[in-house]
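Engineer: One predicted model, sequence on top.
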Amino acid sequence: MSFTRVDEKRIGAMLAGMTLEEKVSLCHAWSKFSVAPLPRLGIPELVMSDGPHGVREELVRDGWMTANRDDDYVTYLPTGTALAATWNRAMARLHGSILGEEARGRGKDVILGPGVNIMRTPLCGRNFEYLGEDPYLAAELAVPEIEGIQAHDVAACVKHFALNNQELDRTRVDVEVDERALREIYLPAFEAAVCRAQVLTIMGAYNRFRGEHCCHNRLLLQEILKDQWGFRGLVVSDWNGTHDTDQAARNGLDVEMGTGAASYDQYYLAGPFLEGLRQGRYEEALVDDKARRVLRVMMAAGVFDAARRKGAFATEEHFRGSRRIAEEAMVLLKNEGGVLPFDAATIRTLAVVGWNAGVRHAQGGGSSGVKTAREVTPLEGLQELLGDAVAIRYVRGYPAQATAHELIPNQCLDAVDGSGTGGWAFEVFDNAALTGPARQTGSMQAVDLSWPAGRMPLGLATGRTSLRLTATVTLPEDGPYELAFTGADRFTVFVDGQKKIGLWEFGEGSLTETVTLDGKRGDRHTIEIHFVPLNGLAGAFRVAWLTPSADRSACGDPFAEAVAAAREADAVIFVGGLNHRDDAEGRDRSDLKLLYDQDRLIEALAAANAKLAVFLVGGSPVEMPWADRVPAIVQAWYAGSEGGRALADVAFGRVNPSGKLPCTFPKRLADTPAATVGQYQAGSCRYNEGLFVGYRWYDRRGIEPLFAFGHGLSYTTFQYGPLTVRPGRGDVAAEAELAVRNTGARAGAEVVQLYVGRTAAGRVERPVRELKGFEKVFLDPGQQATVRFRLSRRDVSFWDTEAGDWATEPGDYVLSVGSSSRDLRQQCRIVLD
């Protein structure tokens, strides 16, 4: 789908028939996720939805609360970094096709994705949504993703334009970046979306650039996007990303969404814009252009066509597609001694350790959360694959479990009602923010709630209600107390007014968090809990404690239990890593360490059993101080609805892993360009590293990463033949080819990567090498394929800041081909005129 189906004369006639008020109504939200219809003119509502790896559940019309429907379960697709790890354009197209068809099935016109912001720092909380650290890789995958979406009569919305590379102070930070880095690193994926994929919509970013908010930044939206690139679609603001009527009107924003005004008529591009038009402060051509763009996108998406595609969602075909993507996303980082794949015929007992083995991640992470009826966990995938043939013992290992904690006795709690019995006061709110008057109040003697799927207590409903619990406790003896809070949804705990636990953006799994109180008998403490049910599945919420004199022998030690299970098993699979407490919209990580003492646990497991495979869930790099002591490591990402099955298939050899890292895994945070939070600060953030993002930084500084960009092993081996290069003509700078042979005993796939660099210093500083081509080839044992690359003049160019254009510098270049940015198998020099 493209702009070829657009009838500009028909759009002109529609505009001619509109009043000024009707034109303005197309420039701002009419509900939380739609633009107003004009029934008089036969123009329907334009309906949008998150997100980049699954269509968001239905929300109430004018708020963020879930509509609590039972007909909006969709396919949870592997997230952005997982898709990028496939290094496969066909998988990107499949990902987009599933997303587009499901969006149409759910009645959407615009899907808010893909996200193509560059991973400048591994600390960014939304890295998991994006396509890695390299602009070429991001562009090459974004184009087929967009084409796949738009083939189903749905407009893709590439986001967030631009320089939205941190969550810290995300709505206000003013980014300072030099022109070459802007053009060569941060804009190419957006440019490819516009110029190659003909994306229909683009979302502005929350941050500022050169003092102006990106949602109405004239340089970005008008001069670069619309004037230089010729973008014909519409620019939509991020929700609550608009801040000024004059800038929004004049600087290239077309549709304003999500502004925190009292009514839609008070949006910047609503009443104030209309008043400015009436008073002559704005030319009517401004509103005509915005309304024309809205109609153009609607027409391109088939909104006016009776034969428009209908779509479908949560189909078995889509789940199979999600599984294919997940299989290709798994990255085998290390496989010393050929520990993987495990052979089920030689294993009688398998220890599965780690909280992530049994947790579901779909609904966490922020606006990209997905409501799905199917998310196979790694534990479930292994159990399904192995059946009764292998005895599986599962031990969480982390975090601590509150098995011996007891409910706080009534006599230790103040009375909260007329009965005189101690307990907890509760308030239930008809929103997810604990605001306004409570719909229901009351008391309970203990917090020990549990519920089956879809039947929550106290009239709570997923995502659209909230609960406040309050109690005052009097300590019965001297010494340390351990308060344990166990919940499967969002909760925050305050003790004496101080926030002690904040899992407000978490929303996955059943997690126990503890707080220590050290006091004297008779000391009084107030506990307040904010709870929001998130996923609608069976769940629980419990508050308990261990007193100083309690028998702790019954607590159990998940760490010791895990090590014992590993010692007794024939093989061990550890599934750990990150979760959406780490990878989440609205906040960044403070370091690259694993939570819950996972490093110590992994080291103990490695000492207990030599047949250990570590699978890491997550969307960003982590430090691995134990990497040299663990024989097998797999990066498993957030792998979607079928991720658990894909993981099991990789572990036991049904699938030969073929994923490659779309980002560098450093040995330590100090090695990264933005080494600490203080170096990507709030307020004003200067990108001092310039062009040298990701592997470009490590190459320039001579820093050895833990695992290089593009790295990924296989259960087979590949041999690279000689590289031949010949000069091109016109816009083609050079053509290269080589043969690749599968020299192992298993069928497998290799991603052949082409890097280009200068052999000597030129007029401007260039990276040591830059990715400018890749092809994924699937080969049977002994099979050989010829891999061909075509380098364009643009591929060997740099942004000339004096000329304001791309420039090719004549001279010697080196073309390197290999299995990663650090594993280069063949090289050849070429002279370009």
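Structural biologist: Perfect, I can see it now.

Engineer: can we go C-alpha only for contacts and neighbour counts from here?
Structural biologist: OK.

Engineer: helix, strand or coil for the nearest residue to Val359 once chain neighbours are set aside?
Structural biologist: In space, and not counting its chain neighbours, Val359 is closest to Gly509: 4.9 Å by CA to CA, 6 or more residues apart in numbering. Secondary structure state of Gly509, per DSSP: H, G, I helix; E, B strand; the rest coil, is coil.

Engineer: Tell me how far Gly509 lies from Asn240.
Structural biologist: Separation of Gly509 from Asn240 (CA to CA, to the nearest Å): 30 Å.

Engineer: who's more crowded, those two?
Structural biologist: Between Gly509 and Asn240, Gly509 has the larger neighbour count (other CA atoms under 10 Å), namely 19 against 16.

Engineer: The more buried one and Arg360: what is the separation?
Structural biologist: Applying CA to CA, the value for Gly509 to Arg360 is 6 Å.

Engineer: Then Arg741 would be within a helix, right?
Structural biologist: No - Arg741: not assigned to a helix; according to three-state DSSP it is strand.

Engineer: Now Ala745: closest residue in space, sequence neighbours ignored.
Structural biologist: That would be Pro781: by CA to CA, 6+ apart, it lies 5.4 Å from Ala745.

Engineer: wait, the residue nearest to Val359 sits on Ala357?
Structural biologist: No - Gly509 is beyond contact range of Ala357, at 10.4 Å (criterion: CA atoms under 8 Å).

Engineer: what sits up against the helix or strand where Arg323 lies?
Structural biologist: Using DSSP states H and E, Arg323 sits in helix 316-329. Residues from elsewhere that reach helix 316-329, judged by CA atoms under 8 Å, 6 or more residues apart in numbering: 75-78, 82-86, 91, 94-95, 98, 636-637, 639-643, 645-647, 649-650, 655, 657-660.

Engineer: adding another structure so you can compare the two:
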Amino acid sequence: RDEWGFDGAVISDWGGSNDRVESIKAGGDLEMPSCKYGVDEIVKAVKEGKLEESAVDKCVERVLTLIERTTKGESTGKFDVEAHHALALKCAEESVVLLENNGVLPLKEGVKVAIIGDYVDSPRYQGAGSSIVNPTKLDKINDIVKDYSLNIVGMEKGFNRYGKKNDGLKNKAVKLAEKADVAILFMGLDEVTEAEGLDREHIGFPENQISLFRAVRVVCPNVVIVLSCGSAVEIEWAKDADALVYGCLGGQAGARAQLDIITGKVNPSGKLTETFPVKYETCPTAAYFPGEKLTAEYREGLYIGYRYYDTVGVKVSYPFGYGLSYTKFEYSNLKVDDKGVTLTVKNVGEVAGKEAVQLYIGKENGEIFRPKKELKGFKKVALNPGEEKEVYIPFDDKSFRYFNVKTNKFEIEEGTYQIYIGASVEDIRLTGELFVKGTGAPNPYKKEDLPSYYTGKITHVSDEEFEKLIGRPIPQSEYAFYKKNRMVIDENSTVSDLRYAPGWTGRLFSSLMRFAVWFMKAIGNRTMANTLVMGVIHQPVRGLAKFSGMGRNKLDGLLTMFNGHFFKGVGLFFKSEEDSEKEAKKQNKEQLEAEKKAEAENKEIK
């Protein structure tokens, strides 16, 4: 709070609070969802002197302040829907990334266009799970394409978005593409493949869509692919397209933004915010992820994304910061001082456009290990044909710092830093240098102990080297079985872990849930399968108690049953909340009487 100057409320993720009393001490204001046994423990901790009442008061105050701030101005109940949608459109237009273009885009007037894809009438425009919001308006390609001067020869679905092979849909699309000069394929990842609360099992692209593209490529002279997905995919197959547009998840106006880019109404200026690797095996985490049992080990350290690929020189499909335009830009006149960088950018093309100028900083042969270069600033500049502008990107308190684990704060290593100005992390146009005075902090590491981290080659870090990096033994990754396939179950054990419970109730519950996931996948209901995995299978027992509004006695009852004491657990579970509350009230009354008695004795002594 002090470092960021943050005076707002800190709210837990759904079921993310492990210990409510400790979270209040740390400044956690609101637990989601509201948990009865968590509330009971706060009251108990205050009465036992383990939690200051003033700490609870501060949390209450910040929550009340949040309510006041977020309810101001609600009395009118009105807002301009069209103005909001216009802003959503502007955001989407600035975000679309042009990955490939052999000159087919923007589309020429009069060309015959075939529009193909399952996302034409049902766009993929936002995430899945609890990130879903209700749009005030939603643009769809099939609804809005009439607003553009395009010679549309027809529209076909072409494929099933969930990956099921359908030759009928494919054949209709290919037949339509034969009539067109340009086929636009609206493709992407479905809402089930990319969902909140679940990790993707691979970064491949649906085979039925790749197959459709290849078939259309044979019969149509020009093929444009528009991708709607929220993360990187293996995309080498699509480089055979005449143009490749990454629409990402563009929000409620995303479809119109895509058509604006395709038709040239808007010149693309988006840049990739993540690297597209050639294949998953080249990712820095491929050898370590996912964790198979109790732990996930982040052995890659700082070398994630472009910080790894660029440092080690791994070939990628599209680098971080990459994005094409319908015009070209020249960079010149770099000047570097201790406040920032200044340079000139000129539009040397024939149409107006915007360029996102990127500032990267690195330090060769430093005593502290770090990536070859890191993004430290950027600025988007709009230029008419032939126009040039001076661009200034300032340094800030984060430009040269690193976190020192010995001093437990951010420090600056003294020395000469390399300054890179580029159109992407790979496309560096200008370079400079700057000497920066350091803070004189001790080096937290020894080079000889961490050879992988000083070279960036972190795909096979040994246990010994990783322990030297984290400064402690690697946490146990194996289950703590006290006998074959049996372990003590606690409130942080997941439903998946219950397969190893001493009690038959735990094993039965885990088996039923895992069977339900298998069954839902088998009948094609992947959405429900996902919900069960993220909402039940990977849920700790304390999460089940929170979601169902259980008190502490019910949670303890479950744990007792799962650990093999069925009848005792049942007794605890069905012990009424009323009895628990009566017992608590009795204890409170006794405590109040004791306090009054002590107060009276003190008065008598005085």
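Structural biologist: Here it is on my side, so go on. Note that this is a predicted model, so its numbers are computed, not measured.

Engineer: Could you get me the TM-score between them?
Structural biologist: Remark: TM-score between the superposed chains equals 0.68 [TM-score structural alignment, normalised by the length of the second structure]; 437 aligned residues with a CA RMSD of 2.4 Å.

Engineer: coming back round to it: quick one: what's aligned to the residue nearest to Ala745 of the first structure in the second structure?
Structural biologist: Aligning on TM-score structural alignment places Pro781 of the first structure opposite Pro385 in the second structure.

Engineer: buried set for the stretch of helix or strand Pro480 of the first structure belongs to?
Structural biologist: Here Pro480 of the first structure, judged by DSSP H and E, is contained in strand 479-487. Using 16 or more other CA atoms under 10 Å as the test for burial, strand 479-487 of the first structure gives Pro480, Tyr481, Glu482, Leu483, Ala484, Phe485, Thr486, Gly487.

Engineer: picking up where we left off before, residues contacting the match of Pro781 of the first structure?
Structural biologist: Pro385 of the second structure neighbours (CA under 8 Å, 6+ apart): Asn347, Val348, Gly349, Glu350, Val351, Ala352, Gly353.

Engineer: before we move on, what about Asn335 of the first structure?
Structural biologist: The contact partners of Asn335 of the first structure, taken as CA under 8 Å, 6+ apart, are Pro631, Ala632, Ile633, Leu713.

Engineer: ranges for the strands of the stretch 701-833 of the first structure?
Structural biologist: Taking DSSP state E, counting those that start in this stretch as the criterion, the stretch 701-833 of the first structure carries its strands at 718-720, 724-727, 732-742, 748-758, 770-779, 784-792, 797-800, 805-808, 811-818, 824-832.

Engineer: In CSV: those, plus distance to His213 of the first structure.
Structural biologist: Below are the strands of the stretch 701-833 of the first structure laid out as CSV (distance: least, CA to CA, whole Å):
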stretch, distance to His213 of the first structure
strand 718-720, 48
strand 724-727, 44
strand 732-742, 38
strand 748-758, 35
strand 770-779, 31
strand 784-792, 34
strand 797-800, 24
strand 805-808, 25
strand 811-818, 39
strand 824-832, 41
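
Engineer: Show me the one of the ones you listed that comes nearest Glu147 of the first structure.
Structural biologist: Of all those, strand 770-779 sits nearest to Glu147 of the first structure, with 19.1 Å by CA to CA.

Engineer: for the strand holding Pro480 of the first structure, the distance to its chain's centre please.
Structural biologist: Distance of strand 479-487 of the first structure from its chain centroid, counting by CA atoms, centre = their mean, to the nearest Å, is 32 Å.

Engineer: In the second structure, what stretch matches it?
Structural biologist: Mapping strand 479-487 of the first structure onto the second structure (TM-score structural alignment) gives no aligned residues.

Engineer: In terms of helices and strands, where is Ala189 of the first structure?
Structural biologist: Using DSSP H and E, Ala189 of the first structure sits within helix 188-195.

Engineer: List the buried residues for stretch 514-527 of the second structure?
Structural biologist: Buried residues in stretch 514-527 of the second structure (16+ other CA under 10 Å): Arg514, Ala516, Val517, Met520, Arg526, Thr527.

Engineer: rewinding a little: so what does the helix holding Ala189 of the first structure touch, helix or strand wise?
Structural biologist: The contact analysis (3 or more CA pairs under 8 Å, 6 or more residues apart in numbering; DSSP states H and E) places helix 188-195 of the first structure against helix 135-150, strand 155-161.

Engineer: how close does the aligned residue in the first structure for Leu343 of the second structure get to Thr259 of the first structure?
Structural biologist: Matched by TM-score structural alignment, Leu343 of the second structure corresponds to Leu738 in the first structure. Leu738 of the first structure sits 54 Å away from Thr259 of the first structure, going by CA to CA.

Engineer: again with Arg629 of the first structure
Structural biologist: Using CA to CA, one gets 52 Å for the distance from Arg629 of the first structure to Thr259 of the first structure.

Engineer: the more surrounded of the two?
Structural biologist: Thr259 (21 against 14).

Engineer: With adjacent residues omitted, what lies nearest to that one?
Structural biologist: Nearest residue to Thr259 of the first structure, sequence neighbours excluded (CA to CA, 6+ apart): Asn240, at 4.0 Å.

Engineer: Quick one: map that neighbour onto the second structure.
Structural biologist: By TM-score structural alignment, Asn240 of the first structure lines up with Gly15.

Engineer: which residue numbers in the first structure go with stretch 515-533 of the second structure?
Structural biologist: Per TM-score structural alignment, stretch 515-533 of the second structure has no counterpart in the first structure.

Engineer: swap in stretch 218-230 of the second structure?
Structural biologist: Under TM-score structural alignment, the match for stretch 218-230 of the second structure is residues 607-619.

Engineer: end to end, how far does the matching stretch reach?
Structural biologist: 28 Å.
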